[in-house]
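S.K.: A predicted structure for the sequence below; I have some questions about it.
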Amino acid sequence: MTALKEERLQKLFDDCQQQVLSQIIGPFGLSMAMFEDKNGGNVTTLHNFSRDDDQFVATQNDRQVHAHSQEEYNKKTRDKYELTQTEWDAKRDTKIAAGIDEYTGHTVERNGTIDLPNGNNVAAELDHVVAIKAVHGKKNVQLGLAKVVDGEVDVGAIKKIVNDDNNLALTNKPLNASKWSHDLKEWEDKPKSGGNGESNADYFDVDTERSEAKYETATEHIERSANNALLKKQSFELLQTGAKQAAMMGMRQALGMLLTELVNGLFNEFKVLIKQGIDASKTLFEDIRMRLSKVFDSVIKKVPDALSQMFQGGISGFMSNLLTFLLNGFFSTAKRFVTVIRDGMLGLFRAFKMILFPPEHMTGDQALQEGLKILTTVIVTSVGILLNETVATFMATVPFLKPFADLITPVLIGIMTGLLSAFLAYQIDCLFDRYRHSHNERFMDELMADAKRRDVFANELVTLSESSLGNIENYSKSISLYQSIGVTLGTAGVASAAALASLNNSVRDTDVQVAKSLAMIDFIHESQMEIEDFLNTF
């Protein structure tokens, strides 16, 4: 455990150096130099455009359009959206040819007049179903369709949809004068001005079914045209700004990795040079050149990793731009939150990739550990970014620091966030070590008891091994003795065989002598018999 703790502490020191350099070079260095974050992000959302102020409007052109949309509606404003008299009359004549009052259903005469139920004969006039005033006040219409041409707001596209046949209705002059720029539905439900309490719809004999159909057609036309134009505008801007941010974020990641490797290498080589001194076989210049060459070689080896980081950075840059846009569709984000989203997106992507798709050389537990460390760095960095302006403002209040506040603050915040990130990563490592190696004290006691039992068992094995070695030695001596006895028995066997052969020869010789003796006895016996027979004769 002591060795593990020392290893963790050494890793903490190394991580502090790595994290501090990464933070100063990355979020608090290259990011601030390369990116100019804006309130609300790079693309103006309808939510931000609908605010009274233009602090969250992305571009200067959109700010001009926003200012135009804030203008009070009056005759001058109305004139921008109206057709020329010739164009207006042509549209009126086309409607008269259809021969119907589009609100009441009354017949329109060829001469362009209408006979009302009260006997009056009045002129037929064109009315904007959705009034110009209402269209002028629609934020989606202004943001989607208004353009800035030669420094001036051009409402030609709005003029086109507001005067489209879908938004024009032929009706009688008194009704048109009464409706004016009111909303058609609201106007119908209102009591007739100066009347006896009946609604405008009843007084002017409006066919509500017909007028409602016309109102829905006109409203759908306005909204569809505005929303399609807004979608096209925002999609183009998202692709444009997303590609730009992807390229810059990818470049930042690649440069950040290579610069971090370069600075780390230079720092380590300088430390070794100070500690070990100059090689006796080289001059100072040669030694420095060799060490620089070694550092540059290590940087070059990191190029493939830098390209991988560039790809990941590009994806996170594009996605952060899109996420910022989506969030600003619901609430307005200050530029520091835009920075947090951009710089945090890559960390979140790496953390969840690590946790959900662990590398082959890692277990799920180890991947979770590394993922949590990345998430911790993301959180600490985000807090640092949010505090950056506050710290800069505070430092600006100190007279001798004011000229350098903007320069010192990122470095100071980078150092603090780097150290805090490394310390929290160290605590996570310690937590996982405790989880893996010491669930509780009883478990540790059991480990110690088990170790003692293993020690006793090992001692018994040693004793048994020594006894077995003694037995093996005795067996070896017995085998040698048996071998000696075997040699003796072999010699005795040879002698016995020789004696047996001699005995066999003796037996054979004896048998011959016995045969001879028996033959001699038989001869003597026969001779005696012959002598006795001879004697008996006499």
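M.R.: That came in fine, so what should we check first?
S.K.: going forward, measure contacts between C-alpha atoms and count neighbours the same way
M.R.: Noted.
S.K.: helices or strands up against the one helix or strand Met248 maps to?
M.R.: Counting by DSSP states H and E, the element that carries Met248 is helix 208-276. Counting by 3 or more Cα pairs under 8 Å, 6 or more residues apart in numbering; DSSP states H and E, the packing neighbours recorded for helix 208-276 are helix 2-25, helix 31-34, helix 139-145, helix 156-162, helix 284-301, helix 303-327.
S.K.: out of those helices, nearest to Phe270?
M.R.: Closest of these to Phe270 is helix 284-301, at 8.5 Å (criterion: Cα to Cα).
S.K.: got the angle for that closest one vs helix 303-327?
M.R.: 50 degrees (axes from the mean of the first three to the mean of the last three Cα atoms, to 10 degrees).
S.K.: ok, and what's touching helix 284-301?
M.R.: Helix 284-301 has contacts (Cα atoms under 8 Å, 6 or more residues apart in numbering) with Leu258, Glu261, Leu262, Gly265, Leu266, Glu269, Ile278, Asp279.
S.K.: and those as JSON lines, adding distance to Gln55 and neighbour count?
M.R.: Output for the contacts of helix 284-301, formatted as JSON lines (distance: Cα to Cα, whole Å; neighbours: other Cα atoms under 10 Å):
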{"residue": "Leu258", "distance to Gln55": "37", "neighbour count": "21"}
{"residue": "Glu261", "distance to Gln55": "40", "neighbour count": "21"}
{"residue": "Leu262", "distance to Gln55": "40", "neighbour count": "20"}
{"residue": "Gly265", "distance to Gln55": "44", "neighbour count": "19"}
{"residue": "Leu266", "distance to Gln55": "44", "neighbour count": "17"}
{"residue": "Glu269", "distance to Gln55": "49", "neighbour count": "17"}
{"residue": "Ile278", "distance to Gln55": "59", "neighbour count": "16"}
{"residue": "Asp279", "distance to Gln55": "61", "neighbour count": "11"}
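S.K.: pasting the second one now:
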Amino acid sequence: MDIGLVELRQQRLQKLFDDCQQQVISQVIGPFGLSVAMFEDRNGGNVTTVHNFESDDVDISYVAEKDEGHYEASRSKYDRDNIKQLSKKKKDDLKSSGVDGYTGKSVSPSDLEADHVTSLKTIHNTRKNHLAFETGDGYDRLSAVANSDENLVATHRDVNNPKRAKDIIEFANEEVDGKANRDKLGLKDELMLAAKQRSEQHLGSTANRAILKKQAGELLQTGGKQAALMGLRQSLGLLLTELVNGLFNEFKVLIKAGVEAGKTLFEEIKERLQRVIASVVKKIPAAASQAFQGGVSGFMSNLITFLINNFLSTAKRFVTIIREGLLGLVKAFKMIMFPPKGMTSSEALQEGLKVLTAVVVTSVGFLLQESVATFLKTLPFLIPVADAVSGVLIGIMTGLLSAFLAYQLDNLFARYRYAYDEKLLDAIATDAKLTEKMAGDLVVASEASLSSIAKYRESIKSYEKTGELLGAAGRASQAMASSLAQAVESAKTQVAETKEMISYLDETNALLDDFFGKKATE
């Protein structure tokens, strides 16, 4: 086997052992150690939601401790005496108009009575109102809303007495002796609908505003507390993990190597402790960063738990999972999306997946912890320490499993990179062959170009000689033209002379003819 592969395998195994140690210590100190001591997670989270408050499928532990009294009051039987009655002044003011609010007719004030459009019983039996108005023994705030002007109408006693706690539209539709109350009492639909709409809108908006104000304040308070605790836990966890790891490694080396020559055991231990403390001090800036991240995670997990509980009721284990898991998710997202300097995107993805794996394993561990603790409590001698022991056992198991899965991820990415490197080398080799062929073609083309250039040079020389010959021919032609011009001029002169000679001869011939003619006649 190749020596390099053997060394690589040994390095990976050593890294696995180191990661197991690191993960086990981190899990035992962090989620299954400090978290148990610092956080008291409860069913439904830290802020009571309307969903949990109204639900009959959950027990009171889904309601915050401060809301337990209101929770019980919302499920108690309606008792009219618990809600304050209208004052005499308010009744008189309401009746002084002398107009029936449901019929629109003028009525003697002595015959008018104050009617609660939405009945006191309906208001009491709407559980949301008890959470909104924090009703207790006094029912003061609930009474104030129930007896508000928007929920009161002055009507004739003949309407108010039979209506009692019924809805006004429901009462108007009821038939008595074959005749609807609407027709029998002269009730007008537009007045009844307007009164009902005004009442329901006022009661609903008032309750919603009260709940929003209540929950917003509690979210800030509990979120701040969760942020502080989570920040403290993260910073302490990092420093304690560094301390325990350092002590473990230093004493492991001490046991293996022994005391250095010339030193006492006390001096050796003191020196190693100083090194450990120095390494812990160096981690303080990182602990401060972890405190900030933990604070953000603590606040956000509290908010997310609240949002979830508006639709689903979460058990306390899921509250813990949300808090611990959110921190891991933030770390993984930050690692993948914003890799540290000097880390490639592939390496960042690898580290991010390892963090996500640890989150999943830890979440499963939280779900199993309660079952393990319950099992341990079946052993009488473990009952006092069952919760602590279960935390340690689950912490060790999740730490080892997280390290093993991280090791498998490293191997997977290593195989992927090796296969990728092989493909890359093949591609490079193929590219080299293509490059070599292209270079050969370029050489051939270059040689052809050089040959063409040489021929061009010879052609240019030939053109130059031809030019010289043409120049000489031109010059010869010019000389010949000059000679021809001279010959023409000479010929012209000779012709002129010849003409004169001929003329002279003609004259001489005429004289001779005349002479010989005369001789003949004589």
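M.R.: Structure's in. What do you need? Nothing here was measured: the structure is a model prediction, and the numbers come from that model.
S.K.: circling back: just say which of the helices and strands packed on helix 208-276 of the first structure is most tucked in.
M.R.: With neighbours taken as mean count of other Cα atoms under 10 Å, those reach their highest mean count in helix 139-145, at a mean of 24.
S.K.: where does that helix end up in the second structure?
M.R.: Matched against the second structure by TM-score structural alignment, helix 139-145 of the first structure falls on residues 127-133.
S.K.: mean deviation, the matching stretch versus the first structure?
M.R.: Aligned to the first structure and superposed, stretch 127-133 of the second structure gives a mean residue distance of 1.0 Å (mean Cα distance after the TM-score superposition for the first structure).
S.K.: starting at the chain centroid, how far to that stretch?
M.R.: Centroid separation for stretch 127-133 of the second structure versus its chain: 36 Å, with Cα atoms, centre = their mean, to the nearest Å.
S.K.: tell me the centre residue of the first structure?
M.R.: In the first structure, the C-alpha nearest the mean C-alpha coordinate belongs to Phe349, at 1.1 Å (Cα atoms, centre = their mean).
S.K.: mind listing what that residue touches?
M.R.: Taking Cα under 8 Å, 6+ apart, one finds Ser316 in contact with Phe349 of the first structure.
S.K.: so which of the helices and strands packed on helix 208-276 of the first structure comes closest to Ser484 of the first structure?
M.R.: Between those, helix 2-25 lies closest to Ser484 of the first structure; by Cα to Cα that is 59.9 Å.
S.K.: quick one: average offset of the closest one versus the second structure, please.
M.R.: If you overlay the two and look at helix 2-25 of the first structure, the average distance to its match in the second structure is 1.3 Å (mean Cα distance after the TM-score superposition for the first structure).
S.K.: over to stretch 369-382 of the first structure?
M.R.: Superposed on the second structure, stretch 369-382 of the first structure shows a mean distance to its aligned partners of 0.6 Å (mean Cα distance after the TM-score superposition for the first structure).
S.K.: equivalent range in the second structure for that stretch?
M.R.: Alignment of stretch 369-382 of the first structure against the second structure: residues 350-363, by TM-score structural alignment.
S.K.: which residues sit against the matching stretch?
M.R.: Residues from elsewhere that reach stretch 350-363 of the second structure (Cα under 8 Å, 6+ apart): 321, 324-325, 328-329, 331-333, 335-336, 398, 401-402, 405-406, 409-410, 413.
S.K.: of those, keep whichever come out buried.
M.R.: Buried members of the contacts of stretch 350-363 of the second structure, scored by 16 or more other Cα atoms under 10 Å, are 321, 324-325, 328-329, 331-333, 335-336, 398, 401-402, 405-406, 409-410, 413.
S.K.: just these: which are in helices?
M.R.: 321, 324-325, 328-329, 331-333, 335-336, 398, 401-402, 405-406, 409-410, 413 (DSSP state H).
S.K.: re the thing from before, what residue of the second structure matches up with the residue nearest to the centre of the first structure?
M.R.: By TM-score structural alignment, Phe349 of the first structure lines up with Val330.
S.K.: one more: Leu481 of the first structure?
M.R.: Here Leu481 of the first structure stays unmatched in the second structure, going by TM-score structural alignment.
S.K.: how much space separates Leu481 of the first structure from Thr491 of the first structure?
M.R.: 15 Å (Cα to Cα, to the nearest Å).
S.K.: same check, this time on Ser467 of the first structure
M.R.: As judged by Cα to Cα, Ser467 of the first structure and Thr491 of the first structure stand 36 Å apart.
S.K.: swap in Glu36 of the first structure?
M.R.: Distance check for Glu36 of the first structure against Thr491 of the first structure: by Cα to Cα, it reads 110 Å.
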